[in-house]
Each structure stands twice: as C-alpha cells, then as structure tokens.
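**Student:** here is a sequence with its predicted model. Questions after.
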Amino acid sequence: MGSLDDVKRTRHAMTLAEKASLMSGANFWNTKPVERLGVPSIMLTDGPHGLRKQGGAADHLGLNASIPATGFPTAATLANSWDVDLLGRVGELLGAEAAAEQVSVLLGPGLNIKRNPLAGRNFEYFSEDPLLSGLMAAALIRGIQSRGVAASAKHFAVNSQETHRMSIDEIVDERALHELYLEGFRIAITQGDAWTVMSSYNKVNGTYANEHRELLHDILRERWGFDGLVVSDWGGNNDRVAAIEAGSALEMPSTDGVTDLEIVRAVENGSLDEAVLDARVDEVLTLIARTRPGARRPAGTSEVDHDLHHDLAIEAASRSIVLAANEAGLLPLGPESGRVAVIGAFADVPRYQGAGSSLVNPTRLDDPLEALRASGLDIVGHERGFHRRDIPSVGLRRRALRLARRADVVLLHLGLDESAEAEAVDRTHLRLAQNQLDLTRELIDLGVPIVVVLAGGAPVELPFADEVDAIVLGYLGGQGVGPAIADVVTGRVNPSGKLAETYPIRYSDVPSASTFGRTEATSEHRDSIYLGYRYYDKVDAPVRYPFGHGLSYTTFAYSALRADARAATVTVTNTGDRAGEEVVQVYVEAPDAAAGQFRAVRELGGFAKVALEPGESATVEVALREHAFQVFDPDRGEWRTVPGTYSVLAAASSRDIRARVEVAIDGDAIDGDPLDLGRADLSHYLDGTVDRVGAAEFEALLGRPLPGSTWPTGRPLTRDDIIAQAKGRGGFASALHALIVTVSRTLMLLGRPHAANNVRFVLDMPFRSVARMSNGAVDGAMLDGLLLMVNGRFWHGVRRAATAWRAHRRARRAASARHD
C-alpha cells in the first residue's frame, strides 16, 4: 500500500462498513485496522515539544503517566530563538523518539496566533505574528517528518481561548482571518508539507471548525494544496457526516462504532455520497503508507541517544532565553561578581513545561540551582522565599532577606506556577503571585543588585522592571532549563533570544482586555488585524518590551541596507568584544505609515540569524514574505497588492529601527478600496483604537448582525450544550455543576493544580462528548438519561440511564463472546 494505485486498490476491496470503520479510532490513541486487507492500526500521540506516549490508562489531559521522553522547550520558548535550523533539529529528534516507539503521528506543532496574553495555552504556541509562527512550525514539521512520522499542525483554526473552547463561536472578520489567523497555517502547510492537520474544537463564524467546508476544503485543500489528512481534536466531532463532507477524515478517539454507523446509514440513504467517503478513506490509507509503521523497531528496542537529545534540549533553551534588561551591565556574572544568593522557589524546582495534553515525562531534569552551583560562581546559599502557590509565609520571606543581606548579588527566580498555564483553562489576570511581588519589593529595598530570572510561558506584568538590575526571560525551557540559565547568566552563552510576542506594561493595555474570555456563546474579535505589535505600534502605546526585543553581551551595527519587492540585504557588524548572534528583523512599513488606513503601521517581512565574532561583518539577505505588500480583499476573496512607496526597515525589534530604505510598489488594477479609507462607520479601525470598537462598528466590519453572546435560556439542555450551562438551573443540574467546581477547588487546595484544572475542563465539554470520550463505556441512550436528569426529570432519567446501562452491558458481553 505504498503508492496511490495501491491505496485505491485497497479501498476498492473494502466493504462500506470497513470504509466507515477507518473514520474513527479503535481506542484512545490508535486507528482501526482492516485485518482482512492487511491495513494496520497506527498510533497518534501528543507531542508538540516531547513525546507523550501513555503506557497505561489513556487520557487527553496529562492525567496519567507517559513513558520517559525528552522534554524540549515549549513553542513559546523556541520561537524566541528565531532559528529555523534549530527548530528543524529539534523536530528530527522528536521524530526519532516517536519512530522508536512505533508512533505514526505526533500531534503538533501548535501554531495558533496569540491574540491575548491570558490564553491558557499560549505556552504551546509560537507567536503573535503569523510569519514567525509559520516559519518556525514549518521547520519543526520538516524535522519530524524526516523520520517517517507525521506532524499535525493544530488547532485549525482561530482557537484563541480555552474558556468554553468546545462550544465558543469565534467571530472574526475576513481580513483578520486570512492575514493573521490562517496565514501561519498557510506557511506551515505550504513550506512544511504537513501530512496531517488537527481541526479545533471551536466554531468559526457560526460553523464548527471540524465541519467547516470553507476552511477544510476551499482554503486548506483547494487554495493551499494540502494533500494530507484532517483529524479532529479529541472529542471534537459534532456532526460526523457534515465533517466528512467538509473534509475531516479521522475522528478521535473511539466512539465505539456509534459514528461509524452514522456514516453507513448516511451512504445507504443517499445523504452522503460514497465518493466523498472514498476520498476520506484514501486520506487515511495514504497516511498509513506515508508513516511506514512496519519499518519501525519494536517498542523497547530503541537506539535513541537520550544524552544527545538532552544536550540539544539544553542548547535549544539557551538559544531561546531572552535578556530583557541589563541596563547597568551587571550580567554576565563571574568570579568578580562576589557572593551570589539564589532566591526563589523556581530555582530548585523549575517550571519547565506547561500542563495538559503536552505534559511530558522527562528523561531527566536539570534545575538551575545545581547548575549555578557547578558554574564557578560563589553561591552563598539558596532560600525559596515564597510558596509556589500564592500563600503568605513570613518565615520563608525572612530567611530569604537574611540570605540577601550576606550577598553582593541576588539571583531571584520568579514565575507562574503550574496552575496558571494549562490546557482548558485561561488565566484570570496578568500578575505574578502577590507573595512574589512582596518579596521582590523587600529585596529591592535592601539595595542589593538583583537579577530576576522569570519562568512562564507568556507575558506577565513586571511592576518592578525599572528597579532591578537585569531581567532574564527563561520562559519554559524544557528539561535542560537549568544549565541553559546558568550558561546565559555566567556568559558561557551569549544570549541571542528575541521576544516572539509583546510584553505589555499592564493588562488593560491589551486591545482585547475588556472582552477576552468574558462571554458565554461567542468571542468577538473586535480587535481585527490589530494584535500585538500591530496594535501597539499603530496607536504608539508604550510597552514593557516590544516584539522582537532582546539584548546581548555584545553590540551590533547595521549598514548598507538595500531592498526591492523581493528581498532586503543589510550588513551587520559585531561592534563589541564578545562573539554573539543577532536576529536581523526586516519590517515592511506601509505608505504614509498607515495614517488613516485600515492597516498596521509595519509588519514583519522576514528575518535571519547571523553569528559574528568581535569586529566581524556579514552581509545578510532576507527574503520578504509572500504577502509583504498586500492585504486580503474580502470583497474579492483574494490577496491584493496595495500600491505606494513603502519603507523597508532593518531592525533589532519592532521599535528599534536601525536602517530604512524606500521601495516603490505598483498595485493591482482593480476598482475598490481594500483599506476602507474614509469610512466613517469604521473610524476606530482606521486609527487603530480598536479597544473602543462598539457592536455597531464591528457589525459594519463584518457586514452582518452579531449573533447572541449569551447562552439561550428557557429551554432544555441538549447534547450540543456544554455542562457549564447546567449552572443555576436548580435541582440535579446545579448539583452536578457545583460538584465539579468543588472537586476542582479541593484539588487545588491540596496542591494538585494539574488535576484541578483537568476536572474543571469537564465543564466545557458538550454533553455529547460524555459518550464520545468514554471509549464505549457510555452510549447515546445512557446520555439521554443523564440529560433527563439535568433537565429536571431526575428519577425518570435515572431509570432511563439504568435501563440503558444494563442493555449496553449485555450487548458488550454478547459482542465479546462472539469475538472469542
């Protein structure tokens, strides 16, 4: 079954039931085999930054243990490297570990755009910019697939929040959809040649992504040329037949044959063309052929060199660390720095990854404290200073202050704890824990020089930034985070990371701050194209650290910039006394700097990373992105070149412009204005003040009325409603909701944040997912009983559920007996 002809021959030999069987999983992680025709089962596992293959009980949220695997830095960290070659190398080792464990599909990378810094899964995504996201993802995909393992670009598309993620309707205009939310995927698909794409749980403009024909067929396949397979997120199927018609082939996990039967019935009654089903079957068979499971070593006979992989994990982390501030030149530390006190609960027990489906069981874990002690620095002691959770402790704080008084320098390790960043839960604020802020204030008052080392997968407010001597953003550095931080702090590695996202001064500065995660049924993207630096630069708002920012222990000068419509070249010189690497960022600035235009002031057009010895120069050529001088024209449904005189900028960040040159661009000879110049009803989109956009202006942009943003009331709950909607309905419904919330809170108080968040995840599950995520333990009739209980007919529902459970148990026993 290696060629297209083989695939078609195999499919032609299948019965309708066998074809339908390939459309869903055999269990939680494996597809169904067709043994009669020699079609094997293949395994899919989580793995955006490390293989998460579970050896025992299976789940999708990191509850149960997985086999040891290398924990590489998360995407949010790796993006700060701006190093596509590094991402390719990481991908190769991820693919090697997956291949050694007979895994055919690694579910990653995630590359959704970071719309808001509170999104709970931002640690798993690359950037607020689609070009950087797309190029990094493409490199990782190429690396993974070089080992015969399929990568899965996810979550397609507009998966911008975790709150109500399985039902939320993301309302977004066409320009923002194509210019931001889809563009990274386009680059990853066209340049990475991903073999699979995972659809997202959410709706996009009223239609579930997994059954969105425009996204899955018109754009993904017809426009971008994708020839692979679309797999649902786990439990993310709504209407199975509609999904197949739209272009989604594989539903995961197993539904115990329920949705397979729906497919068979649809073909038999003529509501589903069998030719459409055949196309989906071919996609599954092609994926099986591409991943060559028969050529893999048996599990347990791997020759993976975990020491080599750990070395790359350290290198990847060190090349991704961002030196955000070093105004007094305190860093790097050395023997002359004197006595160093290490303070903070993240020094000895590091935060190195997020939580949920990407939770890796690392082969080893090197902490910063031990690495600093081995670095040659005069470490006079370590105190935790604060509880990891925000619980006051006078004793911990006093001991930390006592240690700081004995030191010449304090290395203060702060960060977000494990409960703050996880799948299925958005953050509620942008602050560090109060006990960390209180300790930081008291340390600053001592007058001892302070280096803050920050752990976390997304920005936080840094009210002390101007009062400490240096800030190192370690992000979530994977299992090698300890040596990586020590190497950067001591200068063994010259930091070269640049921020892949903007650090706002305060959360209220974020354009979507007043609306993000606050509504029930819809998420209105009133900010449109103005995300991250596109917004801050448009309105000239102050930021803590701009997009692309990152310092070095050396300095770089830019000269001789030249550009045309295709590329820019610039000479970069290391003007300092240390070898270092510089990320050369090229931005394209709109004509007249986008004044009065529905357009960003400047956008990233390309980048390159160059290594230079002291005094060395190099001329760097940077290719400009495909749509550098274009906008997406919603009226024509295509990209359109906007004429004018642009500035091409060579920069060290979106706000650190080192050189500029003008380039004249001819536009398309098409009537109409894609920039909406002079439209009074879009005034805030013209000046960028999208934090002030009201419902009427957003409706004018969309060209249609807004759907309701709250859940409908006054009717019974259905399979399509989510469990959170049981709140406030009284009786069993309210009791069920309260039970889930209480268990989650109790687990949090017991210091089990991962389990607490995962229990709370249940609230956002549609009732239909109770059956579909149960691996056959719950069927539709039992679910109907539950819904009767929730809708106020408790005892009737109990009887219905009990009767259905007994019938289901008898049917399973009979089926097992026939199989035996």
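**Tutor:** Yep, it's here.

**Student:** hey, let's count contacts and neighbours off CA atoms from now on
**Tutor:** OK.

**Student:** contact partners for residue 797?
**Tutor:** 784, 785, 786, 787, 788, 789 (C-alpha atoms under 8 Å, 6 or more residues apart in numbering).

**Student:** what about 6 Å?
**Tutor:** 785, 786, 788, 789 (C-alpha atoms under 6 Å, 6 or more residues apart in numbering).

**Student:** which single one of those residues is nearest to residue 540?
**Tutor:** residue 786 (53.6 Å; C-alpha to C-alpha).

**Student:** tell me which element the closest one falls in.
**Tutor:** Element membership of residue 786, judged by DSSP states H and E, is helix 780-790.

**Student:** name the helices or strands packed onto that helix?
**Tutor:** Packing partners of helix 780-790 (3 or more C-alpha pairs under 6 Å, 6 or more residues apart in numbering; DSSP states H and E): helix 794-819.

**Student:** now the helix it packs on against helix 780-790, angle please.
**Tutor:** 170 degrees (axes from the mean of the first three to the mean of the last three C-alpha atoms, to 10 degrees).

**Student:** take the one below as the second:
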Amino acid sequence: MAGAQPTPADKAREAVVEAALGTLDLDAKARLLAGQDMWTLPALPEIGLESLVMSDGPIGVRGVRWSADDPSVALPSPTALAATWDPELARRAGVLLAQEARRKGVHVLLAPTVNLHRSPLGGRHFECYSEDPYLTGVIGTGYVRGVQSGGVGTTVKHFVANDAETDRLTVNNLVPERALRELYLAPFEAIVENARPWGVMTAYNSVNGTTMTEHHHLVNEVLRGEWDFDGCNVSDWTAARDTVGAVNGGLDVAMPGPRTVYGPALARAVRDGRVGEAAVDAAVRRVLRLAARVGILAGAEPVVPAPPAPVDGEALAREIARRSFVLVRNENRALPLPPHGTVALIGAAARDARVLGGGSATVFPARIVSPLDGLTAALPEGALTYAVGADPATELAVADQGLTLRAVCRDAAGEVVGSRSAPGGLIQWMGSDLPDGVTHDNLHTVELTGTFTPRESGPHRFGIKGMGPFTLTVDGTTYYDDVQRPDKDDPFEAFLGAPVPRAEVELTAGEPVDVALTHVVRLPEDLPMKVVGFALAHSGPQRDPDELIAEAVEAARAAGTAVVVVATTDRVESEGFDRRDLTLPGRQDDLVRAVAAANPNTVVVVNAGSPVELPWRDEVAAVLLTWFPGQEGGGALADVLTGAHEPGGRLPTTWGPLADAPVTQVVPVDGELPYSEGVFIGYRAWDQAGRTPSYPFGHGLGYTDWAYESLKVEGTTVRVRVRNTGERAGREVVQVYVSPAGPGPERPARLLAGFASVEAGPGESAEATVELPRRAFEVWDETGEAWVCVKGSYEIAAGRSIADRRLTAPINV
C-alpha cells in the first residue's frame, strides 16, 4: 500500500533527524537503541535529544511508577471498548489517554493490543478487542488516532500471533500463510493504513520458526515493505535475544535496560563485521523520527504542538462503560428496573468491584465506584439491600482494604536509607523508580509496615506474593521467616504468580493490628531489568458458603428485583497464563440458581473481561455483561439498570460453553502450537461446525425495538433503513455481513464487512450507510503470495447480529 504523502512539516522533521543522525558516533547510536532502564531510552544532549519515556496501557497510563500512590484514570477493558462498536468513542478514549500521558511525562503508550480472541481460553483476551479482525482494526484505528492526536505515540502490539499466554516466551506458533494474512496480520495492516501509528511492539513468540524480534520477512518485508510503516519497532520486554538476529530482523529498540542485546553488544557486532552500520543507522533514524514526532528532539517541531482541549476522565470512563454493557437477555422487560421497586443487590463483586484485568494492563485509579456505591447513590433510601451471597475469590489476593502502610528501605547495616507510602500491599519498583535516597546499590531490605484494620471478625489469612527471603509478622507474631521460590522460570513470576498463604490470625472487626512484611532484596547480576516486586496478600474470614447463599436467597425473596453480580478474579483472567475452563470461580453458579428460584425477577450482572459459561442463563430474567468496566463502572451500572441510559454494547466475541467451542488448543506440544483451524476462528468456526453458541457475535439488546425496513446496495455502498418501533429513544448498531454464494476457495460462511450506528426516537426511522471494503471479497493466495479478488455472487445481509440477519440482497463482484 502507498503511504501518506509527506507534508512540509514532515520533511522539516526528517531534515532535523538526518542532521542529528549524522553527528552521532557508533557507540552513541548503539546506546540509543537500548533501554537505559525499565521505561526509558537515554538522552543524547549532544544532539538535543531528551530521554524518551514509555508506559503501559491500554486502559490507562501508569507512568514510570507501578504504585497506587501515583493514580491514573482507569477506563473499561479493551473488550468493553470493542463492545461499543464505536470507533469515534475509541478515538475519544485515546485523546484522554494522551492527556494522561502528558500529565505523567510519558511520550509513548505501549498500546493498543490488537491480537485476536483465537480461543476463549486465552487468558489475556480482556486486553484485546475481538475475535474479528475487521472490528479489531476499526476500533484500534480510532484508538491510535485519538492517542496520536494528543501528540503521544502508540505501539500497536503484539506483532504478531500473540494470541495465548502459555509458554508465551518460547512458543513457536505454526500459522498457515492465509490465516496469518486474513486474520492475525489484518488488524495491524488496517491500523497502519488508516492511522499511521508511530510504533509497533513485536511479540515474544515465534511465527513459523522465527522469533518475532528477528522476523525479517514479517517486519522488514511485510510491515515496512508492503505496508510502508515508517515508525519505530520496540521489543516486548526481554523479548530480544540475539544482537545480530534482532537488528537484521528489523528490531529498533530492545527493552528494557540496562542489560539488552543492543548497546555495547551492538557496537561490538558492527566492529566485528557481523552487523552493517547501515542497519544501525536505519534503526536510529526511526527512533529519532519518533522523538521528533513527540517533541523531544531539538529543532524539530512536534506533530502536535499544543494538546487538545481537556477531557473529563471520570465522565468519559462512565460513558464508555454504559455504552459497552451488553444486555444479552431481558425476559418480560425485567430491565430497566421498576421506578418504585426494591432491589436486593447480591455478590462479593458488587461490593469489591473488579474494574480491570491483571498484569501489565494494571493501573491504579484514584477512586473506584462499585455496583453497591452506584446503586446506593441512584436508588431511594430504603430501596436497596445487600448480601455477599458467594465470593468468587478462592485464593489470596493482594491486600487492599483496611491497610495503612509504609515501605521502609534499609541498607546492609540496617540503617534507613529511604521510605515511601504504600497505599496497598503491593510493591513494584522498576528501574530507577525507587524512594528518594534509595539506589539498587544501597538497598538491602524493604519493610512493608503499618496497621491492618479488619472489617469482619474471624480468622484472616495473610500470605506473600514474590520471590526471595521474607519475614511476615502479624500482631506481634512471626509466622514466616524463609525463602519463597518460583514455580516456573519466568522473569514476571513475581508479578504474575499466585500469592502463597503463610498465616492465619483471629482478628476482631474494627480493631487494628500491626503488620509487617520484610523482604531481603537479591537481584541477580544477569537480570535484564532491575525490579523490586512483592506483595502482602490477604483474605478475610471464609463463612460457610451455604449459609451465605441462604442469606442471599432471603434477601432476594424480600425484594422486588434481585441483582446478582458474578465475576472472575485475577487468578482466572490475567497476563501470564491461559484459562483452564470458562466456569465462574467459587459457588457463584449455585448462588444464581438459588436466587433465581426464590425471585423470578433476577438480573445477573457478569463482571468478566471475556467469555464465561452461564449455565443458568435461561433460568433468570435478564443477563447484563459489563466486562471489566473501569473505575466508574458502578455509576454506569446504575445508569443502565435504572433506565437513565440504554445498555449500548454488542458482543465483540462469541459466548458459548467450552464443550462446544470449536478452537480450544492453547497449550503447545514440544514447543509448537499449530493453528490448524486456519481461517476458522470465532463466529467463523461456530458457523463451520454448525454449532449454536449461547450468545452470537454482534448480539445485544437495548430498551427499544427496531424494524429493518429496506436494504439497498449501490456498487460498494450499502444503505439500510431501520425504524424505532419501541416507546423510547435508542441506538442501533446495524451490522453488514458478506456471504459467498458461488464457487471458490473454502471461505467462512459469512464475514463482518462493516457496521454503522444510528439513533432514533420512538416511531422515527434512520438510515445507516456502510462502505464495503475490497478485502471482504478477497482471499490470500498462498501460491501467488498475493491478495486475489474472488469474483462471483455474494449475499449482503444486514441485521442485529451474525445470527439475526433481517434483510438480504445479492451482489455480483
């Protein structure tokens, strides 16, 4: 594809880049391509280059500190953003994130994640958009445009086929060329063409035998050659393994530092004749171009000289959340709630909301509005009761309730060298992010010390998350003084591994006790990054599950409507591991069935970032999927349940039981994971297998009804007229699918080819216009290694989901 024509400003920036490049010696160039610490590249004062700062996303901007004392706006999960089916809303989210990045001194956001939901067992799917490459590309394009309109770079990730977490550092994904082109590369291609991102991030995994940080074909020939990508290619953290292979494979920046395959190792490879200096120059040029675009290279005007108008982060987070909620069932119009009824709110996740996924997507919002908070504020006094019902947390979690803690750092002699507040039980200090006065050289121990005030009486469990020597003391008693060792060889185990229980202490509600967790810091010399990470874990008294369910049933029986919030946990959905099943943890399924038996007006709110099984779905009045809804999720939930706003979402991925899911293999065999299903994943695979899911791709109900009145196809333009036949205003997502009707290569029965949203009042009509992309009629010819238009007859269908197609029309291509 042809790239955008350079503007005079682009040419001026390139001139500055070339001049700066020409003054650098080999050592400076090699140093610039290696991270100097966890999140930054080195400054080069001799050319007026400031240090470039990167930060994790994608639902917030954490900055260089991984701590709750440096809060960030937390938007809903990427699955939620995709469920809005609204690229303009994605763009607005990006603008807010650019604002957050500028506030935190961040130049490049490590987002968006545009890998696909190949199998429902993928543990990190909450961080990706969809099972469909077209929807993923459209939402990702809006996101990138928004972030970069704020003058902040993006790194579209993880390039490519990083669709599961099992053995992600070493797995060799065997992907047929046609599937690679039509599915896994497609979102990246669309975003490069339509949003011109300033960066990509290459994945840990190999594709067809070559690790992605060394994949000359996919990076240099496809990404840069065919697609004309002119941005910077950053490795995933610790993914770069070989100096020569990486630089020749098109990798520009090896992160993190200070130990990488670039820097002195790269300079030495050039001097030894193993790498041509021209390859180094090309990488440096791209890094300097990125620096010029974000405004940290002297003499170069940034792409965005002044930031956009300020965005209200809390208001936008709430809007995205309610627009993302998908109402998949609503029998007898159970929702919205009756205006003067009573509500029994049930579920541990209603009180302690899970608003985001685990791993590198984690940020720390200044506030979290739980469902209990939101409904308490929205309903009249006396209309709401609450019962725990069942707790999804069957394991310890990082302590975050009732704590007043401080991290005290000491040297080897036991002298205090610095301290920092610790709002929760988590310590994650990366690179130079250490308390004032503390260095990696003088740091010997960190003591997380303070008080814990329980909110319930009974036996409380405490534990430790992390690796190395620890001492745990609660209420004056030392319960653990030993070395905790990893279960597997993963540099992120300290962050992603499960906490280990080490103490059980009888405590009284409201009575504070002293707690201390002391860690002796031992950083191996060959560690690629300097990280101090551990956590104090906790769980409260575990009451008898049957007793809790019985209490919830009584509350439900006494109320007009029962609202049950069920959820996954960070041991179910997180970075670093895949899921073993799709069941809800704990006794939550039992809880729903018991409540539904007691109250026919039972509404279930599903707080999960990706599909879970809902075996009771036909036994309840309504089911509302809220994903990980971000910090304002509880307020958004109240908006939707009370009818102040419609639930606006449509499913970006198919929901169904694991036993029926067509693609389930995520565990490599002998280091290899064959993508043997080819182009048939998601709804394509469900169609091919002839199976009916619980809820199909694109499905979602509102609070009004729609009639599809006409479908016209003129060339590649599809016009669909719909009418609001209900009693209130609403929004409809008109979806257009293309089905091959004639002979040709094996293809999915139908593909999403486009969509558009319309709004109308009661009785009003509206017209949706969708342009059919050429790719809807093309397949990748593996023999000719080219896109080929398959001529012949097709059916164009418009409707509410892939399974609810209301109007059709033939077309010849």
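**Tutor:** That came through fine. What you see is a predicted model; the values in this text were computed from it and never measured.

**Student:** tm score of chain vs chain?
**Tutor:** Overlay of the two chains. TM-score (TM-score structural alignment, normalised by the length of structure 2): 0.77; 648 aligned residues with a C-alpha RMSD of 2.0 Å.

**Student:** rewinding a little: using a markdown table, lay out the contacts of residue 797 of structure 1 together with neighbour count and distance to residue 87 of structure 1.
**Tutor:** Shown next, in a markdown table, are the contacts of residue 797 of structure 1 (neighbours: other C-alpha atoms under 10 Å; distance: C-alpha to C-alpha, whole Å):
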| residue | neighbour count | distance to residue 87 of structure 1 |
| --- | --- | --- |
| 785 | 24 | 49 |
| 786 | 24 | 47 |
| 788 | 23 | 51 |
| 789 | 21 | 51 |
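
**Student:** the helix holding residue 786 of structure 1 corresponds to what range in structure 2?
**Tutor:** Using TM-score structural alignment, helix 780-790 of structure 1 corresponds to no residues of structure 2.

**Student:** can you tell me what sits against that helix?
**Tutor:** 732, 733, 797, 800, 801, 804.

**Student:** what's the farthest-apart pair in the contacts of residue 797 of structure 1?
**Tutor:** Most distant of the contacts of residue 797 of structure 1, by C-alpha to C-alpha, are 785 and 789, 6.4 Å apart.

**Student:** quick one: residue 143 of structure 1 from residue 95 of structure 1, how far?
**Tutor:** Here residue 143 of structure 1 is placed at a distance of 7 Å from residue 95 of structure 1 (C-alpha to C-alpha, to the nearest Å).

**Student:** next: residue 433 of structure 1.
**Tutor:** As judged by C-alpha to C-alpha, residue 433 of structure 1 and residue 95 of structure 1 stand 37 Å apart.

**Student:** who's more crowded, those two?
**Tutor:** Between residue 433 of structure 1 and residue 95, residue 95 has the larger neighbour count (other C-alpha atoms under 10 Å), namely 31 against 18.

**Student:** what do we get in structure 2 for the more buried one?
**Tutor:** Per TM-score structural alignment, residue 95 of structure 1 is aligned with residue 98.

**Student:** helix, strand or coil for its match?
**Tutor:** helix (DSSP: H, G, I helix; E, B strand; the rest coil).

**Student:** that one contacts residue 147, correct?
**Tutor:** Yes. Using C-alpha atoms under 6 Å, residue 98 of structure 2 is in contact with residue 147, at 4.9 Å.

**Student:** leaving out sequence neighbours, find the closest residue to the most centrally placed residue in structure 2.
**Tutor:** The centre of structure 2 sits closest to residue 127, judged by C-alpha atoms, centre = their mean, with a distance of 1.9 Å. The shortest distance from residue 127 of structure 2 to any non-neighbouring residue, by C-alpha to C-alpha, 6 or more residues apart in numbering, is to residue 78 (5.2 Å).

**Student:** how about the one you found, what's its match in structure 1?
**Tutor:** Aligned partner of residue 78 of structure 2 by TM-score structural alignment: residue 75.

**Student:** its match: how many residues sit nearby?
**Tutor:** Using other C-alpha under 10 Å: residue 75 of structure 1 sits among 30 other residues.

**Student:** OK, contacts around it?
**Tutor:** Neighbour list for residue 75 of structure 1: 124, 125, 126 [criterion: C-alpha under 6 Å, 6+ apart].

**Student:** aligned against structure 2, show me the partner of the second one.
**Tutor:** What that stands for is residue 125 of structure 1. Checking TM-score structural alignment: residue 125 of structure 1 goes with residue 128.

**Student:** who's in contact with its match?
**Tutor:** By C-alpha under 6 Å, 6+ apart, the neighbours of residue 128 of structure 2 are 78, 113, 114, 115.

**Student:** quick one: the first one from residue 603 of structure 2, how far?
**Tutor:** The one in question is residue 78 of structure 2. As judged by C-alpha to C-alpha, residue 78 of structure 2 and residue 603 of structure 2 stand 24 Å apart.

**Student:** what does the last one give?
**Tutor:** For residue 115 of structure 2, the distance to residue 603 of structure 2 equals 32 Å [C-alpha to C-alpha].

**Student:** which of the two has more neighbours?
**Tutor:** residue 115 (31 against 28).

**Student:** tell me where the stretch 651-800 of structure 2 has helices.
**Tutor:** 682-689 (DSSP state H, counting those that start in this stretch).

**Student:** do a quick rundown of the strands in it.
**Tutor:** 672-674, 706-714, 717-724, 730-740, 751-760, 765-771, 778-781, 786-789, 793-801 (DSSP state E, counting those that start in this stretch).

**Student:** and of those strands, who's closest to residue 353 of structure 2?
**Tutor:** Taking the strands of the stretch 651-800 of structure 2 one by one with C-alpha to C-alpha, strand 730-740 is closest: 27.8 Å.

**Student:** so which bit of structure 1 is the closest one matched to?
**Tutor:** Strand 730-740 of structure 2 covers residues 580-590 of structure 1 once aligned (TM-score structural alignment).

**Student:** and the nearest residue to residue 664 of structure 2 once chain neighbours are set aside, how many neighbours does it have?
**Tutor:** Setting aside the residues directly before and after it, residue 664 of structure 2 is nearest to residue 119 in space (C-alpha to C-alpha, 6+ apart), at 5.3 Å. Neighbour count of residue 119 of structure 2, defined by other C-alpha under 10 Å: 21.

**Student:** quick check: residue 119 of structure 2 touching residue 663?
**Tutor:** Yes. Using C-alpha under 6 Å, residue 119 of structure 2 makes contact with residue 663 at a distance of 5.3 Å.
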